[in-house]
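> With the input below, show me the fold.
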Amino acid sequence: MDKAHSPFPGGKYMNTKQLEWFRLELQQQLDECERLIEDTKGQDDQASPEGDEADVADYKIQIEQQASAIHRLHIQKRAIEAALNRIDSGDYGYCEETGDEIGLPRLKANPTARLSLDAQERMERQNRLQGAG
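The predicted structure follows:
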């Protein structure tokens, strides 16, 4: 579905057309995420370099960066899968904390959002306070 023809104007919140738009968007993100995971894993197939300590150190840094990238991609993949599950269960678009609408603009910017903006800000404030204490 073309993003220029977004189903957002008018209609009931989280209507069938909106849910289908988000499902397609999330599925595309999931496909891309899975492709990136495979591409990044494929880079691990390179043999360890022969050479001086600097070459070996560079190689180790590269491997650590790849592992970190794969870890981040797996976190992103789980968030996308969770959002797709929320669509299936009828909970998508509603704050997990308050049950309030997350809002179409926020979901369009971040389709995996689980919290309303207010709930997200409260959580971040609490985390900062706990970190400062």
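> CA atoms for contacts and neighbours, from now on please.
Noted.
> ok, which stretches of the chain are helices?
16-42, 53-89, 104-109, 117-132 (DSSP state H).
> Save those as JSON lines, and put in mean neighbour count and distance to residue 97 too.
Converted to JSON lines, the helices of the chain look like this (neighbours: other Cα atoms under 10 Å; distance: least, Cα to Cα, whole Å):
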{"stretch": "helix 16-42", "mean neighbour count": "16", "distance to residue 97": "20"}
{"stretch": "helix 53-89", "mean neighbour count": "15", "distance to residue 97": "14"}
{"stretch": "helix 104-109", "mean neighbour count": "14", "distance to residue 97": "16"}
{"stretch": "helix 117-132", "mean neighbour count": "12", "distance to residue 97": "7"}
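> One more sequence to fold, the one below, so I can look at both together:
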Amino acid sequence: MAKLTEQDILGWNGPEEDYMNADHLAFFRERLLHMKEELLANASQTSQHLQEQEATPDPADRATLEEEYALELRTRDRERKLLMKIDSTVKKIDDGSYGYCEDTGEPIGLARLMARPTASLSLEAQERRERLKKQYAD
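Below you'll find the predicted structure:
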């Protein structure tokens, strides 16, 4: 069978028992691995960029450069965490639990997974967690 496209995924309205079939799993595995490749390429660019750092005598320029590098490192740290999440998500594809909410066991939904392939909660469960977190933060 031909590879699925984003339009195929978003337009899918097959039977519930066909949710997360082999074609869906292959589509999301490929999408996650592509995300991982991009993140690893970004990390490599950051390493090169930081090694090329040039010393500048002007304190204002130096401060600006240091701020840019700090922002770049924070971004890479978020991406490092996303890489770990991608790896754990690929394991879910392998063990057959991908696409189902960790809290309820209900399908997360293809549209949500298209928007966030690493989602582990249904929209309702995510909103419930955020409400509880906000409640305890207040």
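> Would you reformat the helices of the first structure as TSV and include distance to residue 4 of the first structure?
Formatted as TSV, the helices of the first structure follow (distance: least, Cα to Cα, whole Å):
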stretch	distance to residue 4 of the first structure
helix 16-42	12
helix 53-89	22
helix 104-109	12
helix 117-132	25
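> I'd like to know which of the ones you listed is closest to residue 7 of the first structure.
Of all the helices of the first structure, helix 16-42 sits nearest to residue 7 of the first structure, with 5.7 Å by Cα to Cα.
> Could you check what's spatially nearest to residue 31 of the second structure, not counting adjacent residues?
residue 117 (7.8 Å; Cα to Cα, 6 or more residues apart in numbering).
> right, and that neighbour touches residue 28 too?
Yes: with contacts defined as Cα atoms under 8 Å, residue 117 of the second structure counts as touching residue 28 at a distance of 6.9 Å.
> and for stretch 34-46 of the second structure, what span of the first structure is it aligned with?
Aligned using TM-score structural alignment, stretch 34-46 of the second structure spans residues 28-40 in the first structure.
> mean shift between the matching stretch and the second structure?
With mean Cα distance after the TM-score superposition for the first structure, stretch 28-40 of the first structure departs from the second structure by a mean of 1.0 Å once superposed.
> Contacts for that stretch next, please.
66, 69-70, 73-74, 76-77, 80-81 (Cα atoms under 8 Å, 6 or more residues apart in numbering).
> cutoff 6 Å now
For stretch 28-40 of the first structure, the external contacting residues (Cα atoms under 6 Å, 6 or more residues apart in numbering) are residue 70.
> what's the counterpart of residue 101 of the second structure in the first structure?
By TM-score structural alignment, residue 101 of the second structure lines up with residue 95.
> Can you report how many residues neighbour that match?
20 (other Cα atoms under 10 Å).
> And the residue nearest to it when sequence neighbours are not counted, how far from residue 57 of the first structure?
Of all residues not flanking residue 95 of the first structure in the chain, residue 115 sits nearest, at 4.4 Å (Cα to Cα, 6+ apart). Distance, residue 115 of the first structure to residue 57 of the first structure, using Cα to Cα, to the nearest Å: 42 Å.
> show me the residues around the most centrally placed residue in the first structure that make contact.
In the first structure, the residue lying closest to the centroid (Cα atoms, centre = their mean) is residue 76, at 3.7 Å. Counting by Cα under 6 Å, 6+ apart, residue 76 of the first structure touches no other residue.
> what does it align to in the second structure?
Checking TM-score structural alignment: residue 76 of the first structure goes with residue 82.
> now residue 17 of the first structure
In the second structure, the residue paired with residue 17 of the first structure is residue 23, using TM-score structural alignment.
> Roughly how far does residue 21 of the first structure sit from residue 87 of the first structure?
From residue 21 of the first structure over to residue 87 of the first structure (counting by Cα to Cα), the distance is 11 Å.
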